[in-house]
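[1] sequence? don't have it. structure:
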């Protein structure tokens, strides 16, 4: 396997999983601020444990990622002061901008999971069926 998963990385992945779960529940339960705040704390701590504190700090303070960092942190703050819908929208945009460089590594990791890996490797089989035929 190309990626070594030690105990610290397992904890980081677990914290990120809890964060995504709490955030999902917070959105489903009409933007519950408590669940959204817990999800944010779990996600941030999971990223910090997974990448390391120094790498996380560099991720948020790089000159190329200021737009994503500012929108993510403003969204984080808005959730805590009581504007959860606007906060989630800003956080989502910030997350996409900040973590867009990680998608190839995530795809490579997910390709090693039995069923998901097959879907990622042979996704062209599914998308060919949904293409519109020209001239029809």
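    Yep, it's here. Owing to the predicted nature of the structure, the values given are computational and were not obtained by experimental measurement. Numbering: from 1, shown residues only.

[2] drop to CA atoms for contacts and neighbour counts, all remaining ones
    Will do.

[3] ok, the residue nearest the centre of the chain - contacts?
    In the chain, the centroid-proximal residue (CA atoms, centre = their mean) is residue 95; its distance is 6.4 Å. Residues near residue 95 by CA atoms under 8 Å, 6 or more residues apart in numbering: 68, 72.

[4] That one and residue 106, how far apart?
    Using CA to CA, to the nearest Å, we find residue 95 at a distance of 14 Å from residue 106.

[5] buried ones in the helix or strand containing residue 48?
    Assigned by DSSP states H and E, residue 48 belongs to helix 33-51. Residues of helix 33-51 classed as buried: 33, 35-51 (neighbour count, 16 or more other CA atoms under 10 Å).

[6] If you count contacts, what does the helix or strand following that helix end up packed against?
    Sequence-wise, the next helix or strand downstream of helix 33-51 (DSSP H and E) is helix 53-61. The contact analysis (3 or more CA pairs under 8 Å, 6 or more residues apart in numbering; DSSP states H and E) places helix 53-61 against helix 33-51, helix 66-81.

[7] want to compare, so here's the second one:
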């Protein structure tokens, strides 16, 4: 069993609130205040969960530099009250940062969710590519 420290529990809460504010910022027609608050809470929660050193090492790896640049640039644009452009840049950076994680996450979701039609559809689509 993995021991979770109080610091990490606080990080999970901050991360959850960050995602909550990001969701409602998008639902309320890209409200820049909610999006900025959500971005700050998300990054702070991530830092609390994995630590300052590992967060810096994650964002500033040589092969992830472009993704980090776009993601943090998008956060900066949202903070400068350009929410739509900032979120588009941020999503592009997020995809670049976590593209190696997506196949593993999709495999996990498919193993948990046992929907035959969906599995055959996704398996036939993956053999084409």
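    Sure, I can see it. Source: prediction; values computed, not measured.

[8] Mind checking the TM-score on these two?
    Superposed pair, TM-score by TM-score structural alignment, normalised by the length of structure 2: 0.79. Supporting alignment: 122 aligned residues with a CA RMSD of 2.7 Å.

[9] Now residue 97 of structure 1: closest residue in space, sequence neighbours ignored.
    Excluding its sequence neighbours, the residue lying closest to residue 97 of structure 1 (CA to CA, 6 or more residues apart in numbering) is residue 68, at 5.0 Å.

[10] Run the chain-centre distance for stretch 24-40 of structure 1.
    In terms of CA atoms, centre = their mean, to the nearest Å, the centre of stretch 24-40 of structure 1 is found 15 Å from the chain centre.

[11] Please list the residues outside it that contact it.
    For stretch 24-40 of structure 1, the external contacting residues (CA under 8 Å, 6+ apart) are 18, 19, 20, 21, 22, 23, 76, 79, 80, 82, 84, 85.

[12] what about residue 10 of structure 1, distance to residue 106 of structure 1?
    Plainly put, residue 10 of structure 1 is 15 Å away from residue 106 of structure 1 if you go by CA to CA.

[13] More neighbours: those two, which one.
    residue 10 (14 against 10; other CA atoms under 10 Å).

[14] Which residue in structure 2 aligns with the more buried one?
    Aligned against structure 2 by TM-score structural alignment, residue 10 of structure 1 finds its counterpart in residue 9.

[15] Please report the distance of that match from residue 15 of structure 2.
    Going from residue 9 of structure 2 to residue 15 of structure 2 by CA to CA gives 10 Å.

[16] Now the common contact residues for the two.
    With contacts defined as CA under 8 Å, 6+ apart, no residue is shared by residue 9 of structure 2 and residue 15.

[17] For the match of residue 10 of structure 1, which non-adjacent residue is spatially closest?
    Spatial nearest neighbour of residue 9 of structure 2, chain neighbours left out: residue 49 (7.6 Å); criterion: CA to CA, 6+ apart.

[18] pretty sure that neighbour is touching residue 14, no?
    No - at 9.5 Å, residue 49 of structure 2 does not count as touching residue 14 under the criterion of CA atoms under 8 Å.

[19] Tell me where the longest helix sits in structure 1.
    Ranked by number of residues, the top helix in structure 1 under DSSP state H is helix 7-28.

[20] so which strand or helix has residue 30 of structure 1?
    With DSSP H and E as the test, residue 30 of structure 1 turns up in no helix or strand.

[21] ok, average deviation of the helix or strand hosting residue 86 of structure 2 from structure 1?
    Using DSSP H and E, residue 86 of structure 2 sits within helix 83-98. Taking mean CA distance after the TM-score superposition for structure 1, the mean distance separating helix 83-98 of structure 2 from the aligned residues in structure 1 is 1.3 Å.
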